[in-house]
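>>> output the structure for:
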Amino acid sequence: MNHFDLVDFRLFVQIAEVKSLRKGAAEVCLSASAASTRLANLEARSGTKLLMRSSTGMSLTVAGQAFLYHARQILDQIETLNADLEEYAQSMRGHLRIAANPTAIKEYLPGSLRRFLAMRPEVRLDLGELFTGEIVRSVAAGVSDIGIVTGDVGSDRLESIPYREIDLVLVVPLGHRLADQESVTFKQALENDFVVFPDGSPTYSPVMRAAEELSMKMRVRARATTLDSMCGLIEAGIGVGVAPGPSAQRAAETMAIKIVPIADPGAKLAHQICARKFESLPSFARDFVAALQQDNERDQPR
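Just a heads-up that it's a prediction; the model follows:
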């Protein structure tokens, strides 16, 4: 019977992910020589080659791919066990770690969290505001239990379920030629200079996709990091911008800007809930996911 320990599993997963024995060893606080010895012993006990070494790094054999899959499963289960035991040790029922993008946190998470925590006051909450790529990495690494992202998760290490959808709108300064339109298309919007959020942000990507499909170029005149700064630049006549509808409507109440609906089908932010494995989440975390889904169903137009 083969005997493995958790250090072996963690070391192997890290080496497989970074494709380097030295870097993988550093991730688990081992020297390269100690890691090499552990890896050799691991392959000896397994009776097969798990990793191939070459000038470009380390790669998995077929057996190594199977070992990696099971190692990740075991480590996930251990983390879930440790989390549950920690809760009991602290006389708490749960420690919920969530990573979500700014739109989710601004638009609808506060209400869902308020209702959930009112029913489960013993749950301790950590909420991190990140962008989608950072959220995926955080959940995949076990730093966060649950992530809320826009668009595709883009990782085969995570499971995901559809969540909310928000309409995107065009924000223009008062007096702009599009300000009195009932709606506009991306084509009409792209005829203007733009104020945008950073590349890869949820509102940036749909406009770029539309530009590519229309063989047009998005003329970026300024970049902003927050909705307030974006709307301030638009108010000053620097350009137009695309933003989530509810947030933009609130900004329009106090700023000299106009909100115009975008008629294109792609003018939406589709959110997803992601986790490494939903069934492996602690019960309180699964309850929160169910609460998010119920809130979403309740808020859908009848």
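
>>> all contacts plus neighbour counts: C-alpha atoms, from now on.
Will do.

>>> tell me where this structure has helices.
6-18, 21-27, 32-46, 62-89, 102-107, 109-119, 132-140, 186-189, 204-213, 227-235, 245-252, 283-299 (DSSP state H).

>>> who wins for proximity to residue 274 among those?
Closest to residue 274 of the helices of the chain, according to Cα to Cα: helix 132-140, at 7.8 Å.

>>> could you dump the helices of the chain to JSON lines with mean neighbour count and distance to residue 273?
As requested, those are exported to JSON lines (neighbours: other Cα atoms under 10 Å; distance: least, Cα to Cα, whole Å):
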{"stretch": "helix 6-18", "mean neighbour count": "19", "distance to residue 273": "24"}
{"stretch": "helix 21-27", "mean neighbour count": "19", "distance to residue 273": "28"}
{"stretch": "helix 32-46", "mean neighbour count": "15", "distance to residue 273": "36"}
{"stretch": "helix 62-89", "mean neighbour count": "15", "distance to residue 273": "18"}
{"stretch": "helix 102-107", "mean neighbour count": "18", "distance to residue 273": "11"}
{"stretch": "helix 109-119", "mean neighbour count": "14", "distance to residue 273": "12"}
{"stretch": "helix 132-140", "mean neighbour count": "21", "distance to residue 273": "11"}
{"stretch": "helix 186-189", "mean neighbour count": "17", "distance to residue 273": "28"}
{"stretch": "helix 204-213", "mean neighbour count": "16", "distance to residue 273": "19"}
{"stretch": "helix 227-235", "mean neighbour count": "20", "distance to residue 273": "23"}
{"stretch": "helix 245-252", "mean neighbour count": "17", "distance to residue 273": "20"}
{"stretch": "helix 283-299", "mean neighbour count": "15", "distance to residue 273": "8"}
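
>>> one more sequence to fold, the one below, so I can look at both together:
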Amino acid sequence: MRFDLQDLRLFVHTLESGTITQGAERCHITLASASERIRGMETVLGAPLLHRSKRGVTATEAGAVLLPHARRMLLQMEQLAGDMQAFGQGLGTRIELLANTSAISEHLIAPLGAFMQANPQLRLELRECTSDAIARALMAGEADMGVLSNAVPAGSLHTQVWRDDPLVLLGPTRLLAALPQDVQLNHLKDIALLGLLPQHALHQLMAAQALQAGVALRYRALAPHLEALCDWVAMGLGAALVPRTAAECATLRWPQARLRLRPLSVDWAARQLVLACRDPAQLPPQALQLWTFLQEAAH
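Presented below is the predicted three-dimensional model:
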């Protein structure tokens, strides 16, 4: 089976635009050439890729299978071109670091900034993911390293405890005073609860734990990031489950708000952050340098 990148690019553009004509225009080739290329792909495969009609084109069953593969291959080639171009511009290898919400918001920004200042040729891609997704991506070789919760099974990954990161309930004194001393997840459904937007790893963690416990959490409002969430708590809008470091920062920013921190009596809230990778000895040189730097920043 032989397709060149132009074939795959044309195929993707054709389905995204809905016509071979527009697909050809996006690829800057003639309609006759585009039609010939697609027929050639179908001949090689021995199956039609497009349903053709007066309204345009849609994917056949074979076309629907090919489409995600074609998109991935084109993306990989763009990333390859970018990586190679970076060397010509004097930049170094790109490091991919995955981290959960708390690691990014409360722990990583300062040490990563210091590391990049000391290594001006470094290219770093920091992405937020749930701890489960980080472990899966690392095991699949889709990133260099990650910072995730120790509550997630790490399998064959090499891990090292990095920092304590317990979750606490942050709220105005008057609101938390009504809760029992032994706060459980089901108690949160009886108060004005604030949280992060669903794309954040911390929101997804709470949703998974609530589902497992059979608790229906109802949020009064969802904030775009931890600082905004803590500020809403300080303004008296409700309470929120946040990393202890974020809660402590909020009490310093809002001394007049009379905020309280209450631990949650569940194992998954008493968590630690761990550094993880497949094998430190197999990391690229710059990634290994970052791994060592973060190890030294552990506390």
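
>>> coming back round to it: and residue 125 of the first structure, which of the helices of the first structure is closest to it?
Across the helices of the first structure, residue 125 of the first structure has its closest neighbour in helix 109-119 (8.9 Å, Cα to Cα).

>>> which one of the helices of the first structure lies closest to residue 170 of the first structure?
helix 186-189 (7.5 Å).

>>> mean distance, that closest one to its aligned residues in the second structure?
Mean deviation of helix 186-189 of the first structure from its aligned counterpart in the second structure after superposition (mean Cα distance after the TM-score superposition for the first structure): 1.8 Å.

>>> so which elements touch that helix?
For helix 186-189 of the first structure, the elements it packs on are helix 204-213, judged by 3 or more Cα pairs under 8 Å, 6 or more residues apart in numbering; DSSP states H and E.

>>> for the helix it packs on, name the packing helices and strands.
helix 186-189.

>>> can you pull out the residues in contact with the helix it packs on?
When contacts are defined by Cα atoms under 8 Å, 6 or more residues apart in numbering, helix 186-189 of the first structure is touched by residues 170, 207, 210, 211, 214, 240, 262, 263, 264.

>>> contacting residues for the fourth one?
Think residue 211 of the first structure. 186, 187, 190, 217, 218.

>>> likewise the first one?
Listed by Cα under 8 Å, 6+ apart, the contact partners of residue 170 of the first structure are 184, 189, 240, 241, 242, 243, 259, 260, 261, 262.

>>> that older thread, how about the helices of the first structure in CSV, adding distance to residue 154 of the first structure?
As requested, the helices of the first structure are exported to CSV (distance: least, Cα to Cα, whole Å):
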stretch, distance to residue 154 of the first structure
helix 6-18, 16
helix 21-27, 23
helix 32-46, 30
helix 62-89, 18
helix 102-107, 19
helix 109-119, 23
helix 132-140, 8
helix 186-189, 25
helix 204-213, 14
helix 227-235, 26
helix 245-252, 25
helix 283-299, 20
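
>>> which residue, other than its chain neighbours, is closest to residue 64 of the second structure?
Sequence neighbours aside, residue 49 is the residue nearest to residue 64 of the second structure in space, at 7.9 Å (criterion: Cα to Cα, 6 or more residues apart in numbering).

>>> surely that neighbour is in contact with residue 57?
No: applying Cα atoms under 8 Å as the test, residue 49 of the second structure and residue 57 come out as separate, 9.6 Å apart.

>>> comparing those two, which residue is more hemmed in?
residue 49 (25 against 18; other Cα atoms under 10 Å).

>>> show me what that one aligns to in the first structure.
Aligned by TM-score structural alignment, residue 49 of the second structure pairs with residue 51 of the first structure.

>>> next one: residue 127 of the second structure
Aligned counterpart of residue 127 of the second structure in the first structure: residue 147 (TM-score structural alignment).

>>> so its match sits against residue 134, correct?
No: contact between residue 147 of the first structure and residue 134 fails when scored by Cα under 8 Å: they sit 9.8 Å apart.

>>> contacting residues around the match of residue 127 of the second structure?
Contacts of residue 147 of the first structure (Cα under 8 Å, 6+ apart): 98, 99, 100, 135, 136, 139, 273, 274, 275.

>>> columns distance to residue 290 of the first structure on top of the contacts of helix 186-189 of the first structure, output as a markdown table?
Listed next are these as a markdown table, based on distance: Cα to Cα, whole Å:
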| residue | distance to residue 290 of the first structure |
| --- | --- |
| 170 | 33 |
| 207 | 32 |
| 210 | 34 |
| 211 | 37 |
| 214 | 40 |
| 240 | 38 |
| 262 | 32 |
| 263 | 32 |
| 264 | 31 |
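
>>> out of those, the closest to residue 201 of the first structure would be?
residue 207 (10.6 Å).

>>> please name the nearest non-neighbouring residue to residue 236 of the second structure.
Distance criterion Cα to Cα, 6+ apart; nearest residue to residue 236 of the second structure, sequence neighbours excluded, is residue 172 at 6.2 Å.

>>> which residue in the first structure lines up with the one you found?
That one, residue 172 of the second structure, aligns with residue 173 by TM-score structural alignment.

>>> that match: neighbouring residues, count only.
Residue 173 of the first structure, neighbours per other Cα under 10 Å, totals 25.

>>> what sits against it?
Here residue 173 of the first structure is in contact with 179, 234, 235, 236, 237, 239, 240, 256, 257, 258 (criterion: Cα under 8 Å, 6+ apart).

>>> against residue 220 of the second structure, how distant is residue 293 of the second structure?
40 Å (Cα to Cα, to the nearest Å).

>>> now do residue 294 of the second structure
37 Å.

>>> same check, this time on residue 14 of the second structure
In this view, residue 14 of the second structure and residue 220 of the second structure are 44 Å apart by Cα to Cα.

>>> please apply the same query to residue 123 of the second structure.
39 Å.

>>> the more surrounded of these two?
Higher neighbour count among residue 123 of the second structure and residue 220: residue 123, with 17 against 13, using other Cα under 10 Å.

>>> quick check, that one in contact with residue 87.
No: in this structure, residue 123 of the second structure is not within contact of residue 87 by Cα under 8 Å, at 10.8 Å.

>>> between the two, which contacts overlap?
Common contacts of residue 123 of the second structure and residue 87 (Cα under 8 Å, 6+ apart): residue 93.
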